[in-house]
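>>> quick one: sequence and predicted model below, then my questions.
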Amino acid sequence: MKGVLLVNLGSPESPTPKDVKPYLDEFLMDKYVIDVPYLLRALLVRGIILQTRPKKSAAAYAKIWWDEGSPLVVISKRMHQKVQKQVELPVALAMRYGNPSILSGLQELRDKGVTEVLLFPLYPQHAMASTTTILVLAEELRKKHFPEMQLTTVPAFYNKPDYLKNLADSMQKHLEGFDYDHLLFSYHGIPERHIRKTDITKSHCKIDGSCCNTPSPAHEFCYRHQCYETTKQVVKLLGIPEGKYSQTFQSRLAGDKWLTPYTDVEVNKMPEKGIKKLAVVTPAFVSDCLETLEEIAMEANHEFKAHGGEEFLAIPCLNDDQQWCNTVSKWINDWAYAK
């Protein structure tokens, strides 16, 4: 029997330092997120970051928290329910960090008699710190607890026409009536070394401005290429002229060279370039979360206006948009009934 496990990032149980600390510990101690040797990672995370970050992060989560709970988890549950209504297979929901866990999701499916699982990471672009860590953990859990199960993975869908149309249509709907000067595509940042580590050719990714546009097998797992490709295809669908849009990367940690240009730096420079009305979309996420609701809709909005900007529009993620849920359901049904 077939079943599906949708997997998103996850969230603390509450916006308090007490609950944020174990969540951050699980997240930052992941060797695919901070990819340094264990002892160094433990020193960095538990010796330095977790001494101050939980309080600061809890305050940020408190600003976006809904009555029903974490926005990311609430939205993921709504999407899950809409998808389940359109498919006959059992569909479970899990988070990579926090609850519901991948272990509980696989257990739920096994309890329903599922032996063949479609593992569906809810990330349009492939990255070591998002997709890879889900695949590795799911396989470890399968081997240990569910050896009879088979896992099939949904690959990055950044270039799937259905997804691109959903994204473009959603953006167009939210941009209606907003006469923007500039549209910014802001993707979650990752360290440059992650790009090189996921280069299956071991030689293509130079991060030099040309490699992402030069065809290569490396692009199958190259986050940077996939982000630029998403932007390129959406811009084409919406007919946005050159010069009226750009792409940046947000949410970096200090110390390493991360993908550039940086969202906060670029946003702050825009008003002096004559950009007074800015729209920002965050296509690395399918569900609104701390990085979109607090970092962009609140912080970037505030900074943009503090530097002379006038109007700021944070375009919501696809969330539980019916068109998007229809697409996910269609992909699941295509897999379920494939010969």
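Cool, the structure landed. Residues are numbered from 1 along each chain as shown.
>>> alpha carbons only for contacts and neighbour counts from here, please
Fine.
>>> three-state assignment of the residue positioned nearest the centre of the chain?
Nearest to the geometric centre of the chain sits Phe285, at 3.5 Å (C-alpha atoms, centre = their mean). Here Phe285 is coil, with the state taken from DSSP: H, G, I helix; E, B strand; the rest coil.
>>> another one to put next to it:
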Amino acid sequence: MSQKSNNNKYGVLLVNLGTPDEASPAAVKRFLSEFLHDQRVVDLTRWLWCPILHGVILPVRSPKVAKLYQSVWMDEGSPLMVYSRRQQKQLGAKLGIQVELGMTYGNPSILSGLDSLKQQGCDRVLVLPLYPQYSRTTTAAVFDKVAKVLKQRAEIPELRFVNQYFDHPDYISALAGSVTDFWNKHGKPDYLLCSYHGIPKRYADNGDPYPEHCNGTTALLADALDMPREKMSMSYQSIFGREEWLKPYTDKTIEELAKKGVKRLDVMCPAFSVDCLETLEEIAEQCKEIFLEAGGKEFNLIPCLNDNPAHINMMAALVEQHCQGW
């Protein structure tokens, strides 16, 4: 897709959650503070939540989380940032249009991405949050941030927004292709588990369609892989706090599978567009340990789609679909 003229140019703003600038306690504290202040993420009353956040959570968790980031940090930086930059570059090259990157929290900011598109002459912008399954905690938080930062501008661009793509044929095909490629190299497992990032159950009870989207992706993927459902299921990871979250929990599910006699378990994380702390450390390290200690023999993390060509092609298809008429 190429621009027809320099007038009414359009560009794409890719958005992901964000990551600390470096794997240090101070940088992690800054990032977590911004993230956990967002009422889309934690909707507790501010006078109750803020003292807990600043008095307990940030001082205690920041050094611990920094050590976890250090264990997965790449030569070029945080895995989430490294893969997101590769996606940005490759999508721009494929489409021949301006593609910028913005993070809901941290750097580069959504504002900097929108400003860069404006400087490149783009007065039409497609916002593409890299969350296949919609949630108020992720996709809606992007919408909020875009609206907030544009309040500072006298002139705003014409905007279009990708709400979700959990059942997009090219997304399901890319997931199935990545699994098949992995199995062609390593053989098939006894069981395949799809682990999605969790959200509080209360959010779903109040209308967040996220679990329906996760169920939809899992069912379509099972069909694409021709995988018997007794050998494949889904669960939710990254549980935080004491409140009940969507179940089943990934760590408990993995333990139960090992105790039931599953010897080789493969896990994939369809809600994550790139590998990050939650996949490379929480799944590949913590959950692997849980599985082996419970009697399992082999545990594999199937990588996220990252900058896989099929993933870039899927993004390009989304852009072409949503930019029709531009």
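Done, it's in. Predicted model, so just to flag it, every value in this text is computed and none were measured.
>>> that older thread, contacts only, for the residue nearest to the centre of structure 1.
Neighbouring residues of Phe285 of structure 1 by C-alpha atoms under 8 Å, 6 or more residues apart in numbering: 122-124, 317.
>>> dump the residues you listed to JSON lines, plus neighbour count.
Shown next, in JSON lines, are the contacts of Phe285 of structure 1 (neighbours: other C-alpha atoms under 10 Å):
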{"residue": "Leu122", "neighbour count": "23"}
{"residue": "Tyr123", "neighbour count": "22"}
{"residue": "Pro124", "neighbour count": "23"}
{"residue": "Cys317", "neighbour count": "21"}
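>>> which one of the residues you listed is nearest Thr131 of structure 1?
Closest approach between these and Thr131 of structure 1, by C-alpha to C-alpha: Tyr123, at 6.9 Å.
>>> which residue lines up with that closest one in structure 2?
Correspondence of Tyr123 of structure 1 to structure 2, assessed by TM-score structural alignment: Tyr131.
>>> tell me which residue of structure 2 lines up with Pro161 of structure 1.
Using TM-score structural alignment, Pro161 of structure 1 pairs with Pro169 in structure 2.
>>> count of residues packed around its match?
If you count neighbours by other C-alpha atoms under 10 Å, Pro169 of structure 2 ends up with 14.
>>> and if you look at Ile49 of structure 1?
For Ile49 of structure 1, using other C-alpha under 10 Å, the count is 16.
>>> hang on, it is in a helix, isn't it?
Yes - the assignment for Ile49 of structure 1 by three-state DSSP puts it in a helix.
>>> the helices in the stretch 201-326 of structure 2, which residues?
Here the stretch 201-326 of structure 2 has its helices, by DSSP state H, counting those that start in this stretch, at 201-205, 210-225, 250-259, 277, 288-293, 309-322.
>>> any chance of those in TSV, with distance to Gln119 of structure 2 and mean neighbour count too?
Shown next, in TSV, are those (distance: least, C-alpha to C-alpha, whole Å; neighbours: other C-alpha atoms under 10 Å):
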stretch	distance to Gln119 of structure 2	mean neighbour count
helix 201-205	38	15
helix 210-225	35	19
helix 250-259	44	20
helix 277	33	21
helix 288-293	46	19
helix 309-322	21	18
